[in-house]
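Q: Next come a sequence and a model predicted from it.
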Amino acid sequence: MKTYIFLANGFEILETFSPVDVLKRCGAEVITVSTEKDLFVSSSQNNIVKADVMLNEIDYKDADLVVIPGGYPGYVNLRENKEVVDIVKYFLENDKYVASICGGPTIFSHNKIANGAKITAHSSVRKEIEENHIYVDVPTHVDGKIITGVGAGLALNFAFKIAEQFFTKEKIEEVKKGMELI
């Protein structure tokens, strides 16, 4: 299972690295992708992180999942990046998974992708989501191949909801036990 997680300046650390951690523990190949001018991306907390690769270096068609984290202004930078939007469209058109959390799900509403889908997101973007989608007031939600979450405080729930789509219940329980969650 191969995952690309997109990073833009202003990304939220917990929403990005909770899926990185959980999916790697499950055995996935997880690659962070800079959408900036180089590999160094600044979080919304002003921490500098070095991504694994640049956006122009990936062959996104070989992945099973892309993740759009939140964080301000990271999610705005991602939803306005034509390449990222085109990749999200490709994934949904080709029955592949897209996961997004916090303000990240506005990539769907802002670009009129997957209209009518049931999506959760941070409460601050609810009105925008409701323009073309059905807002679901739950911590995480799966609608077909779209996985969404509400925000940083529930980033681990989001990460495990993603993992549940790809790994067995036994593997998930093993990972949770290793993390002292059960």
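A: On my side now, so go ahead.

Q: contacts, neighbours, all on C-alpha from now
A: Fine.

Q: For E173, the count of nearby residues, please.
A: By other Cα atoms under 10 Å, the residues close to E173 number 14.

Q: From G70, how far off is it?
A: Computed as Cα to Cα, to the nearest Å, the E173 to G70 distance reads 27 Å.

Q: which residues sit in contact with Y4?
A: Listed by Cα atoms under 8 Å, 6 or more residues apart in numbering, the contact set of Y4 reads V30, I31, T32, V33, Y60, A63, L65, V66, V67.

Q: now Y135
A: Shown in contact with Y135 (Cα under 8 Å, 6+ apart): K118, I119, T120, A121, R126, I129.

Q: what do you get for T106?
A: Y75, R79, V125, E128, I129 are the contacts of T106 under Cα under 8 Å, 6+ apart.

Q: repeat for F6
A: Counting by Cα under 8 Å, 6+ apart, F6 touches T32, V33, S34, T35, V66, V67, I68, P69, L78.

Q: okay, now the one to match up with it:
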Amino acid sequence: MAKILLIAGDFVEDYEIMVPFQALQAMGHEVDAVCPEKREGDTIKTAIHDFEGDQTYTEKPGHRFTLNATFSEIDAADYEALVIPGGRSPEYLRLNERVLELVAYFVEHEKPVAAICHAAQLLAAAVSLEGHRVSAYPACAPEVRLAGGDYADIAVDQAVTSGRLVTAPAWPAHPEWLKQFNALLQ
């Protein structure tokens, strides 16, 4: 089974970190969840995003998520794949040079990358998306296009695989997103 790196930060979307973290472990994979400037055992705050008929999602306080690895101690070469959850954390994580280097490493070495919702902001900041069909929360479509990607406007419960990149618009896509990602890990 694969050793997977998961990068997140405060106000990551609750379901988009909890569900893949636990589901991938249940499938037999090893998942190290890290956050810049935090250590194993530290926690990050999550936010719950709901789709309640408004012009955008609503946001509510989520759970505290306990990290199980230390960001400053990881080496990308030790991992076979990367998961980037959405929420608000990709917005500011894309300002961290080491995070950008890690994301670029996985893409450049053609290792599987699973990105959901606002994670497209981090992808677009780290690498060219040229030649890739990429889904994301619709508000991130401009970033996908500016990074050269073909924005995939798909149903909220669907996912798309493009090369070694698996993307989805939001947490309702977890079954399809995780199924497609797991297929790349085999």
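A: Thanks, I have the structure now. Keep in mind that this is a model prediction, so the values were computed, not measured.

Q: what's the TM-score here?
A: The TM-score (TM-score structural alignment, normalised by the length of the first structure) is 0.83; 166 aligned residues with a Cα RMSD of 1.7 Å.

Q: Over in the second structure, see which of the contacts of T106 of the first structure survive.
A: Shared with the second structure under both residues aligned by TM-score structural alignment, their matches' Cα atoms under 8 Å, the contacts from the contacts of T106 of the first structure are Y75, R79, V125, E128, I129.

Q: can you tell me which residue in the second structure aligns to the last one?
A: Looking back up the chat, that one is I129 of the first structure. Aligned by TM-score structural alignment, I129 of the first structure pairs with V144 of the second structure.

Q: give me the element its match is part of.
A: Following DSSP states H and E, one finds V144 of the second structure within helix 141-146.

Q: Determine how far that helix lies from the middle of the whole chain.
A: From the chain centre to the centre of helix 141-146 of the second structure is a distance of 16 Å (Cα atoms, centre = their mean, to the nearest Å).

Q: so which strand or helix has E15 of the first structure?
A: helix 13-26.

Q: burial count for N96 of the second structure?
A: With other Cα under 10 Å as criterion, N96 of the second structure counts 11.

Q: how about it, what's its partner in the first structure?
A: Checking TM-score structural alignment: N96 of the second structure goes with N81.

Q: all helices in the first structure, in order from the N-terminus.
A: Secondary structure of the first structure by DSSP state H: the helices cover 13-26, 74-79, 82-93, 106-110, 126-130, 155-164, 169-178.

Q: out of those helices, nearest to K2 of the first structure?
A: In terms of Cα to Cα, the element of the helices of the first structure nearest to K2 of the first structure is helix 13-26, at 9.4 Å.

Q: Which of the residues in that closest one are classified as buried?
A: Residues of helix 13-26 of the first structure classed as buried: 13-20, 22-26 (neighbour count, 16 or more other Cα atoms under 10 Å).

Q: And stretch 35-42 of the second structure, by the same measure?
A: For stretch 35-42 of the second structure, a neighbour-count test (16+ other Cα under 10 Å) marks C35, K38, R39, E40, D42 as buried.

Q: got the end-to-end distance for it?
A: Using Cα to Cα, the end-to-end distance of stretch 35-42 of the second structure comes to 9 Å.

Q: Distance-wise, check the nearest residue to I13 of the first structure once chain neighbours are set aside relative to I58 of the first structure.
A: Leaving out its chain neighbours, the residue that sits closest to I13 of the first structure by Cα to Cα, 6 or more residues apart in numbering is S43, at 6.4 Å. Here the criterion is Cα to Cα. By it, S43 of the first structure lies 22 Å from I58 of the first structure.
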